[in-house]
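Novice: predicted model follows, preceded by the sequence.
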Amino acid sequence: MIDPRLKRKQLIVFIISLFLLFLAITWSITSGEYKMAVNTYLKTIIGQGESMDTLILMNFRMPRMIITLLAGMSLSVSGAIIQSVTKNPLAEPGILGINAGGGFAIAVLIIIGQVNPNTFIYVLPLVSTIGGILTAFLIFLFSYNKGKGISPANMVLIGVGLSTALSGGSITIMRKFNEDQAEFIATWLAGNIWGDEWPFVIAFLPWVLIIIPFLFFKSNVLNIINTHDQTARSLGVRLDRERIILLLTAVILSSATVAVAGSIGFIGLMGPHIAKSLVGPRHQLFLPIALLVGAFLLVIADTIGQVVISTGTIPAGIVVAIIGAPYFIYLMYKTHSI
């Protein structure tokens, strides 16, 4: 049973996080080349705006914002699950190379595949997921030590190595692309949120609506997995089975996210750690906060890249990396992994 005081604290943090996320969304949507006053934005949202404001908001800015929110939430939650199941505080889809695996699979699809343009949007998440799953399999295979299990330090090292190799492979394949294909993959690898139309929202939303509630449902199992293995087994948890299911689900979620939002790292690292520092390590408490923190971080990063940098657009993945890399080094120092 959760202490009522912790529940109250979580509720307060959740409301504050929700308010900060709303402010970030408002700043993002009202900024840009076409400035929009806050009161105009609010009126347009409820259907009382001018035709030009409605066109810009609903056809251009809203789809991109929804994709950004869903991507931030998904990356943060998948990072939290991977960290919990592997008991590795440094694990997250970007650092482990899962995102790069999805990107490599998409690059291969573009160079050898003949995909109908009408179904391309829906095929991308499937292809990215296959690449992510295969990459995750290789990471766990090479970081497994007989008698000792999976080494957290080896996971990070192998993941970084695979990420570099797969990114290099994607760049090599780009040499065979035409100019438009090469530009697409280059911005995708940099973490550009390119799925900014309603069809991308429709294609991505089912993955989020199915997987995230399932992972929330498994919160108590995740709490037990985080205890000693003997304790977990005595409580009736089938550890190997649950770990495989949870890891596979988290990899699928992050890979599907990468298909519409590009290769964005560090959200899955920072979101869960910030949430745990605010409300503690119980999954029922911190997962909803991690959801909002991940969305907030990606919205802010995308807005900075789009409107704050005056010299041009910078992909959100690069902005996140500038913030996340020092945080990663801090965590490595803190956990004595270096």
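Specialist: Received the coordinates, thanks.
Novice: use CA for all of it now, contacts and neighbours both
Specialist: Noted.
Novice: which parts of the stretch 51-200 of the chain are helices?
Specialist: Listed from the start of the chain, the stretch 51-200 of the chain has helices (DSSP state H, counting those that start in this stretch) covering 51-56, 62-86, 98-112, 120-142, 152-174, 179-189, 198-217.
Novice: may I see those organised as CSV, with mean neighbour count and distance to Arg282 added?
Specialist: Putting the helices of the stretch 51-200 of the chain into CSV (neighbours: other Cα atoms under 10 Å; distance: least, Cα to Cα, whole Å) gives the following:
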stretch, mean neighbour count, distance to Arg282
helix 51-56, 14, 41
helix 62-86, 26, 10
helix 98-112, 24, 26
helix 120-142, 20, 25
helix 152-174, 19, 21
helix 179-189, 17, 34
helix 198-217, 16, 12
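Novice: with adjacent residues omitted, what lies nearest to Leu69?
Specialist: Ala295 (4.8 Å; Cα to Cα, 6 or more residues apart in numbering).
Novice: er, Ala71 actually
Specialist: Leaving aside its chain neighbours, Ala71 sits nearest to Thr257 (5.5 Å; criterion: Cα to Cα, 6+ apart).
Novice: make sure the one you found is indeed in a helix.
Specialist: Yes. Thr257 forms part of a helix when assessed by DSSP: H, G, I helix; E, B strand; the rest coil.
Novice: contacting residues for it?
Specialist: Thr257 makes contact with 71, 74-75, 125, 204, according to Cα atoms under 8 Å, 6 or more residues apart in numbering.
Novice: about what we covered before: out of the helices of the stretch 51-200 of the chain, which gets nearest to Phe328?
Specialist: helix 152-174 (11.4 Å; Cα to Cα).
Novice: putting a second one here so we can go through both:
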Amino acid sequence: MLLTIAIFVMGISLGASSVSINRILPILFGDGSFKESFVLFSIRLPRLFVLAAAGMALALAGAVLQGVTRNDLADPGIIGINAGAGVGITLFYLFVKGDLPHFAYVLPVVGFVSAMLTALCIYFFSYKRNQGVQPVILILVGVGVASALSGVMMLLISSAERSDVQFIAQWLAGSVWGTDWPFLWALLPWLVVCIPYIFYKANVLNVLAMSEQTAIGLGMNIQRERLQLLVVAVALAAAAVSVTGGIAFIGLMAPHIAKQLVGPRYQLFLPLTLCIGASLLMFADTIGRVAISTATVPAGIVVACIGAPYFLYLLRKND
């Protein structure tokens, strides 16, 4: 929690228009200049709150997917759920042709519908009768679906007008574009509903992480519980990527780091996963904004530079 707060303060302070750390509290209490108040309340605070909320959603979605599939490599970005949400959001953006901030509350719904269709497709092709979901097959199917959807995005880019290409390119790179207060208000209801539900289902996740025979022996309806938790995980991931773009690896790294610190019991590592997910995304965005003085590196690229080696390490570890 202290690390999350420190990164939040660092994100407020650093940037093209820096805000001194010792000026943050006076500005919050109304004792700041117009420039300081504008930078803090109109640019930095909404951006960081959106990043924190999206990081929490992606991290928790990854933790749930890893438990539901019993696959330590499951992540909304890696197995194609983010790509599914992206295709739906991009089609919505291209064909509705409206002022996007007015659609802030609709975007998560559009992302959820398209991501849910993608998730059900992946689940269907990775499921075997009497064996359940095959972890290795799930990763392979997910990567294949993500590649196919990336091809669809390229097709949309090639057929879109020049003014629309910038949005698709930003989304693919994981450039956080939904940084105004309306996008935060659009995200919060999804978190308020889904996070308590997942904490309520922590014992179910503990059992699902065991073998199917154990879960059945304890009287659990595996298919029903998996489907419910899958829907919630997809909802969180879709809501997050609807405003942050295609950011992967947060849902992979955050649960694993939390498990290393406090163990694999869901009641213990889920709260830590929320903090780590928020910290990772805020830190990546801050690094992207200050690393190059003349440009902004998308947060998705920074996260990928950290997450790709970590994914290979986990792949090697689980081999």
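Specialist: Noted; the coordinates are in hand. As the structure is a prediction and not an experimental result, all values here were calculated from the model.
Novice: rebuild the contacts of Thr257 of the first structure as CSV, extending it with distance to Ile98 of the first structure.
Specialist: Below are the contacts of Thr257 of the first structure laid out as CSV (distance: Cα to Cα, whole Å):
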residue, distance to Ile98 of the first structure
Ala71, 15
Ser74, 14
Leu75, 11
Pro125, 13
Phe204, 18
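Novice: what's the most distant pair in those?
Specialist: In the contacts of Thr257 of the first structure, the most distant members under the criterion Cα to Cα are Leu75 and Pro125, with 14.2 Å between them.
Novice: now for the top helix by length along the first structure, which elements pack on it?
Specialist: Across the first structure, the longest stretch assigned as helix under DSSP state H is helix 4-30. Under the contact criterion of 3 or more Cα pairs under 8 Å, 6 or more residues apart in numbering; DSSP states H and E, the helices and strands touching helix 4-30 of the first structure comprise helix 38-45, helix 62-86, helix 267-279, helix 283-303.
Novice: what residues in the second structure pair up with the longest one?
Specialist: Right, the one you point to is helix 62-86 of the first structure. Taken onto the second structure by TM-score structural alignment, helix 62-86 of the first structure occupies residues 45-69 there.
Novice: now the matching stretch, how far from the chain's geometric center?
Specialist: Centroid separation for stretch 45-69 of the second structure versus its chain: 5 Å, with Cα atoms, centre = their mean, to the nearest Å.
Novice: to what extent does that stretch diverge from the first structure after superposition?
Specialist: Comparison of stretch 45-69 of the second structure with the first structure after fitting gives an average deviation of 0.4 Å (mean Cα distance after the TM-score superposition for the first structure).
Novice: how about Pro255 of the second structure, what's its partner in the first structure?
Specialist: Under the alignment defined by TM-score structural alignment, Pro255 of the second structure is paired with Pro272 of the first structure.
Novice: quick one: stretch 186-194 of the second structure aligns where in the first structure?
Specialist: Following TM-score structural alignment, the aligned partner range for stretch 186-194 of the second structure in the first structure is 203-211.
Novice: tell me who's in contact with Asp138 of the second structure.
Specialist: Check again: residue 138 of the second structure is Leu, not Asp. Taking Cα under 8 Å, 6+ apart as the criterion, Leu138 of the second structure is in contact with 79, 122-123, 125-126.
Novice: map it across to the first structure for me.
Specialist: Aligned against the first structure - with TM-score structural alignment as the criterion - Leu138 of the second structure pairs with Met155.
Novice: compute the distance between that match and Ala203 of the first structure, please.
Specialist: Taken as Cα to Cα, to the nearest Å, the spacing of Met155 of the first structure relative to Ala203 of the first structure amounts to 31 Å.
Novice: for Gly265 of the first structure, same thing?
Specialist: For Gly265 of the first structure, the distance to Ala203 of the first structure - Cα to Cα - is 22 Å.
Novice: what is the burial count for Val319 of the first structure?
Specialist: Taking other Cα atoms under 10 Å as the criterion, the count of residues near Val319 of the first structure is 20.
Novice: which residue is the nearest non-sequential neighbour of it?
Specialist: In space, Val319 of the first structure comes closest to Ala301 once its chain neighbours are excluded; the distance is 5.5 Å by Cα to Cα, 6+ apart.
Novice: list the contacts of the one you found.
Specialist: The contact partners of Ala301 of the first structure, taken as Cα under 8 Å, 6+ apart, are 316-317, 319-320.
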